[in-house]
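1. starting from these lines, generate the structure:
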Amino acid sequence: MQWKIFFKLFYLFCSLLPIANLFAEYRAYQYFVTSKYIFPQKIQSVLVTSTLTPEAYISYHGGNDVIAIDLVQTWICQGHTGQKPICPNPIQADLL
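-> Next up is the predicted model:
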């Protein structure tokens, strides 16, 4: 009887072990955003870093009639990132 309990606990321990190795991650995107409205002052594109996908960013900010975006680069941020700013681009950090 004790062996059955031991094997059940051992199986439970072994099945939960891989969970400790899981890490969260998300993708960061960098865009050049340009307004499609004509303004009296000449407005250039703005460099924006976001966690929204290109489709989600356009939809969230008014749609294709309002803004145009050009994807510049993308990278993955590792670990728990709740309520933290977007991680810096690791490629740019390597160049500095």
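
2. CA only for contacts and neighbour counts going forward, please
-> Noted.

3. can you pull out the strands in this structure?
-> Chain-ordered strands for the chain, with DSSP state E as the definition, fall at 25-35, 46-50, 67-78.

4. the shortest one: which residues count as buried?
-> Residues T49 are the ones in strand 46-50 that count as buried (16 or more other CA atoms under 10 Å).

5. for comparison, sequence B:
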Amino acid sequence: MSPLKVATPLHRRKIQRDRLLETIDTLEAFEVAQIDDADETEANHFQGCILTIEDDNRRKFTTKNPVIIQAVAQFVNEICVNRLTEIEAGITIPA
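-> Coordinates of the predicted model:
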């Protein structure tokens, strides 16, 4: 197998890995900032947040419910961590 045929898929996986790490770091930093803010006011740490999901036709779902926002943030984080594990398992150099 040529070196390019080996390197190209590895490079793609590395880019995916980097993007997932960035997303995970962003989510974790967001939650830490929310917890720090909530400590000052003794409120739920997602109180005051807004979650908006928009489709291709510009239809929107928006909520301020902190329970929903926390669940979505945790769910997205779990998906990213699981996907990161899958991608890292696929980053191997053939012998």
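
6. quick check: TM-score for this pair?
-> Remark: TM-score between the superposed chains equals 0.28 [TM-score structural alignment, normalised by the length of the second structure]; 46 aligned residues with a CA RMSD of 3.9 Å.

7. so which of the strands of the first structure is the most surrounded?
-> Most buried of the strands of the first structure, by mean neighbour count (mean count of other CA atoms under 10 Å): strand 25-35, with a mean of 17.

8. could you name the helices and strands sitting against it?
-> Packed against strand 25-35 of the first structure by the contact rule (3 or more CA pairs under 8 Å, 6 or more residues apart in numbering; DSSP states H and E) you find strand 46-50, strand 67-78.

9. next, count neighbours for D25 of the second structure.
-> By the measure other CA atoms under 10 Å, the count of residues near D25 of the second structure is 13.

10. same check, this time on Q2 of the first structure
-> 7.

11. F13 of the first structure versus that one, what's the distance?
-> According to CA to CA, to the nearest Å, Q2 of the first structure stands 16 Å off from F13 of the first structure.

12. export the strands of the first structure as CSV, with columns for distance to F6 of the first structure.
-> Output for those, formatted as CSV (distance: least, CA to CA, whole Å):
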stretch, distance to F6 of the first structure
strand 25-35, 36
strand 46-50, 49
strand 67-78, 37
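
13. nearest to S59 of the first structure, of these?
-> Checking the strands of the first structure against S59 of the first structure by CA to CA gives strand 67-78 as the closest, at 9.5 Å.

14. now the angle from the closest one to strand 25-35?
-> Counting by axes from the mean of the first three to the mean of the last three CA atoms, to 10 degrees, strand 67-78 of the first structure lies at 160 degrees to strand 25-35.

15. which strands or helices does strand 67-78 of the first structure pack on?
-> For strand 67-78 of the first structure, the packing partners by 3+ CA pairs under 8 Å, 6+ apart are strand 25-35, helix 54-60.
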